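Undergrad: Structure, please.
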Amino acid sequence: MYLVLVLSGAPAWAQDDALMARGAYLAEGVVACANCHIARSAQGRPLFDQGLSGGMLFDDAAFKAYAANITPDPETGVGKWTDAQLGKAIREGIRPDGSLIGPPMPIAFYRNLSDADLAAIIAYLKAQPPVRHVVEKSVYRMPLPSSYGPPVAGVETPAATDTLKYGEYLANIGHCMDCHTPRNDKGMLLMNHLGAGGQTLKGPAGDVVTPNLTPDPSGLKTWTDAQIERAIREGVDKHGARLQPIMAFGWYKNISGPDMSALIAYLRALKPQPFADRK
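TA: Predicted coordinates for the structure are as follows:
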């Protein structure tokens, strides 16, 4: 795995520091854990002093879901969970009690998290201040699957030198396509229209229709790389209009320059698809 190969001759403290740095970069950047799990005011404003203590409501026709408290509080958060249990919850959607985590947690995409990056995110989460915050239980008006697939293990981080593969990896763990791919009437992603947009999401600022991320004229074909980057980092489109949350530009702004270039290269390589407006 990446971190082991790079740091095998380094002292333990250096390995721990590197693991924490990678975890912070991922959680506060492309994975954007706080975009959903940070506590928010009634107006949807992030309450940074309450950390990743959850509570954000996702009110959909198929579910009324609340983001979980993922701080290390032992009673209301994940403080009693082992590393293995946290990993299974993040990558397979299974809690320690065996229950399944439902949407909007993007398990189908988090299954692509490498072992090394998963370990880094877990280290980051365990280092956060514990916050006691009881979060309501989610209610699903749709059947959840029995599982999201077989157990996941042995996933390596793609080499950053393989730009398209690494860009795809970043798009997966950043769960871009979970929002920017249309869904059918049962809520299933239409993967043959990957990136075509058209979902209507209820964000902190109200309903948001997700745009097309493919290189189609209705998508990003006429956008420059700089314009795409500005939209991701700053939430401003090519015309200067402000984009709205639930887009995680408050965290995507922390993505490194090389990683942003790889992500944009991947979006450029998607199959062009017409905008899938399903309103």
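
Undergrad: make it CA atoms for all contacts and neighbour counts henceforth
TA: Will do.

Undergrad: who are the neighbours in contact with the residue nearest to A62 when sequence neighbours are not counted?
TA: Among residues not flanking A62 along the chain, R141 sits closest, at 4.9 Å (CA to CA, 6 or more residues apart in numbering). R141 is in contact with 61-63, counting by CA atoms under 8 Å, 6 or more residues apart in numbering.

Undergrad: Highest neighbour count among those residues?
TA: F63 (16 neighbours; other CA atoms under 10 Å).

Undergrad: Next one: E28 from Y252, what distance?
TA: 8 Å (CA to CA, to the nearest Å).

Undergrad: Looking at the two now, which is surrounded by more residues?
TA: Y252 (24 against 21).

Undergrad: mind listing what that one touches?
TA: 28-30, 32, 232-233.

Undergrad: same check, this time on K221
TA: Contacts of K221 (CA under 8 Å, 6+ apart): 214-215.

Undergrad: give me that answer again for 6 Å
TA: P215 (CA atoms under 6 Å, 6 or more residues apart in numbering).

Undergrad: Could you do Q227 as well?
TA: So Q227 contacts K238 (CA under 6 Å, 6+ apart).

Undergrad: chain center to the helix or strand harbouring it, what's the gap?
TA: Using DSSP states H and E, Q227 sits within helix 225-234. Distance of helix 225-234 from the chain centroid (CA atoms, centre = their mean, to the nearest Å) equals 18 Å.

Undergrad: Count the neighbours of P204 for me.
TA: The burial count for P204: 20, using other CA under 10 Å.

Undergrad: residues contacting it?
TA: G44.

Undergrad: Next one: it from N35, what distance?
TA: For P204 relative to N35 (CA to CA), the value is 11 Å.

Undergrad: now do A196
TA: Distance from A196 to N35, by CA to CA: 22 Å.

Undergrad: Just name whatever secondary elements whichever strand or helix holds K64 is in contact with.
TA: Applying DSSP H and E as the criterion places K64 in strand 63-66. The contact analysis (3 or more CA pairs under 6 Å, 6 or more residues apart in numbering; DSSP states H and E) places strand 63-66 against strand 57-59, strand 139-140.

Undergrad: returning to what we had before: taking the contacts of Y252 together, which two end up most distant?
TA: E28 and I232 (14.1 Å; CA to CA).

Undergrad: one more to line up against the first:
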Amino acid sequence: MRRLTKVLLVSFLSLVYSGVHAQEDLLARGSYLVNGIVGCGNCHTPRNADTTANTSMRLAGGFLIEEHEFTAYAPNITQDRETGIGAWSDEEIMRAIREGVRRDGSIIGPPMPVLSYRGMSDTDVRAIVAYLRTVAPVRNSVPRSVYNIPLPESWGPPLGSVPDVPRDDALAYGTYLGYTLGHCMECHTPMSEGVFDFSRTGAGGTLFHKPYGLDFAVTAANITPHAKQGLGAWTDAEIKRAITEGISRDGRPLQPLMAYGYYKTMADADLDALIVYLRSLPPQPAD
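TA: Okay, here's the model as predicted:
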């Protein structure tokens, strides 16, 4: 009997340890995503007058993004129960991220990259939610966004289970990093009458009017492997430097619309996979 009790106790402790270890792994992955390639704070953390992040309001929302199509306020995604997402269930947060539906059933509009996030795996979206649960609550009531364009009834049918992408397949995982998690093509793919022109994925050309309080417009770059107008002549090291440091091939600084401060935390293996994806795109001339 004692032997049986001892075996059961060891088994129970092993399960507890495994569960704790799995939760730690999930939180680590969530931190890597939120503070890295997904770059949630690039929009959800308000900025100071010099465009630097207001770290005392981390992820508390209120950052204003104005374009002709909308006046958007990034929402508060801290754990504040009244003005943030502290009262939301995990499933409600995951639905907001991947399907663009708020807790009250209303549709989330741009610039939230829902079309990209629909491909986010179950593991990664749960990791993000697990990490967001650790973010300190900040009370900050944010206005609702106003749109001058009609929003769809939905961004697609309800999602089922989305599997992980194998990391040993550089192209598949690089595509997942660049298209889904990093939502690169939400900025770098041109639009026609408010619709992405995916026949020219990565060709750039989208004009952003005074982003982040700048007093000038910024045009998204061509990130296809076009030899002259894209990244075709760039080395891998030059592409990595542009992504993680915001420095172009010729040494000039790139504009802060890119989330370099987040991308600099990316693992070398992820950067390598991302470059495999970018080099796989059909070369596109600028429009």
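
Undergrad: Send over the TM-score of the superposed chains.
TA: Once superposed, chain against chain, the TM-score is 0.94 (TM-score structural alignment, normalised by the length of structure 1); 269 aligned residues with a CA RMSD of 1.4 Å.

Undergrad: which of the contacts of Y252 of structure 1 has the most neighbours?
TA: Busiest of the contacts of Y252 of structure 1 [other CA under 10 Å] is V30, holding 26 neighbours.

Undergrad: Counterpart of it over in structure 2?
TA: Under the alignment (TM-score structural alignment), V30 of structure 1 pairs with I37 of structure 2.

Undergrad: which ones are touching that match?
TA: The contact partners of I37 of structure 2, by CA under 6 Å, 6+ apart, come to 182, 263.

Undergrad: before we move on, what SS does it have?
TA: Using DSSP: H, G, I helix; E, B strand; the rest coil, the structure places I37 of structure 2 in coil.

Undergrad: Okay, it and S31 of structure 2: tell me how far apart.
TA: 10 Å.

Undergrad: Ok, Y176 of structure 2 next?
TA: Counting by CA to CA - Y176 of structure 2 and S31 of structure 2 are separated by 18 Å.

Undergrad: With neighbour numbers in mind, choose between those two.
TA: Y176 (25 against 19).

Undergrad: which one in structure 1 is aligned with the more buried one?
TA: Per TM-score structural alignment, Y176 of structure 2 is aligned with Y169.

Undergrad: do M94 of structure 2 as well
TA: By TM-score structural alignment, M94 of structure 2 lines up with G87.

Undergrad: okay, stretch 260-276 of structure 2 sits on what stretch of structure 1?
TA: Taking TM-score structural alignment, stretch 260-276 of structure 2 hits residues 249-265 over in structure 1.

Undergrad: Can you mark which positions in the matching stretch are buried?
TA: 249-255, 259-265 (16 or more other CA atoms under 10 Å).

Undergrad: quick check, nearest of those residues to T210 of structure 1?
TA: Among the buried residues of stretch 249-265 of structure 1, and counting by CA to CA, the member closest to T210 of structure 1 is F249, at 13.8 Å.

Undergrad: measure the closest one to C36 of structure 1 for me?
TA: For F249 of structure 1 relative to C36 of structure 1 (CA to CA), the value is 12 Å.

Undergrad: repeat for I228 of structure 1
TA: Taken as CA to CA, the span from I228 of structure 1 to C36 of structure 1 is 23 Å.

Undergrad: got it, and D97 of structure 1?
TA: On the measure of CA to CA, D97 of structure 1 and C36 of structure 1 end up 23 Å apart.

Undergrad: Same question for S146 of structure 1.
TA: 24 Å.

Undergrad: Comparing these two, which residue is more hemmed in?
TA: C36 (22 against 8).

Undergrad: what helix or strand does that one sit in?
TA: helix 34-37.

Undergrad: what does that helix contact?
TA: Taking CA under 6 Å, 6+ apart as the rule, helix 34-37 of structure 1 contacts 52, 54, 67, 248.

Undergrad: which of those has the most neighbours?
TA: L52 (30 neighbours).

Undergrad: After alignment, which residue of structure 2 pairs with that residue?
TA: Checking TM-score structural alignment: L52 of structure 1 goes with L59.

Undergrad: State the helix or strand in which I93 of structure 2 lies.
TA: helix 90-99.

Undergrad: Just the helices from the stretch 101-250 of structure 1, written as ranges.
TA: 107-110, 115-126, 163-173, 176-180, 225-234, 249-252 (DSSP state H, counting those that start in this stretch).

Undergrad: can you tell me the mean distance of the last one from structure 2 after alignment?
TA: Once the two structures are superposed, the average separation between helix 249-252 of structure 1 and the matching residues of structure 2 is 0.6 Å (mean CA distance after the TM-score superposition for structure 1).

Undergrad: And that helix, how far out from the chain middle?
TA: Taking mean C-alpha positions (CA atoms, centre = their mean), helix 249-252 of structure 1 and its chain are 11 Å apart.

Undergrad: and what of the longest one?
TA: Once both centres are worked out by CA atoms, centre = their mean, helix 115-126 of structure 1 turns out to sit 14 Å from its chain's centre.

Undergrad: Ok, the fourth one next?
TA: Mean C-alpha position of helix 176-180 of structure 1 versus that of the full chain (CA atoms, centre = their mean) differs by 9 Å.

Undergrad: how much does it stray from structure 2?
TA: Mean deviation for helix 176-180 of structure 1: 0.2 Å (mean CA distance after the TM-score superposition for structure 1).

Undergrad: what does that helix rub up against?
TA: With CA under 6 Å, 6+ apart as the criterion, helix 176-180 of structure 1 contacts 195, 197, 210.

Undergrad: mind running it again at 7 Å?
TA: Helix 176-180 of structure 1 is contacted by residues 106, 194-199, 210-213 when judged by CA atoms under 7 Å, 6 or more residues apart in numbering.

Undergrad: At the geometric centre of structure 2, which residue sits there?
TA: V38 (2.8 Å; CA atoms, centre = their mean).
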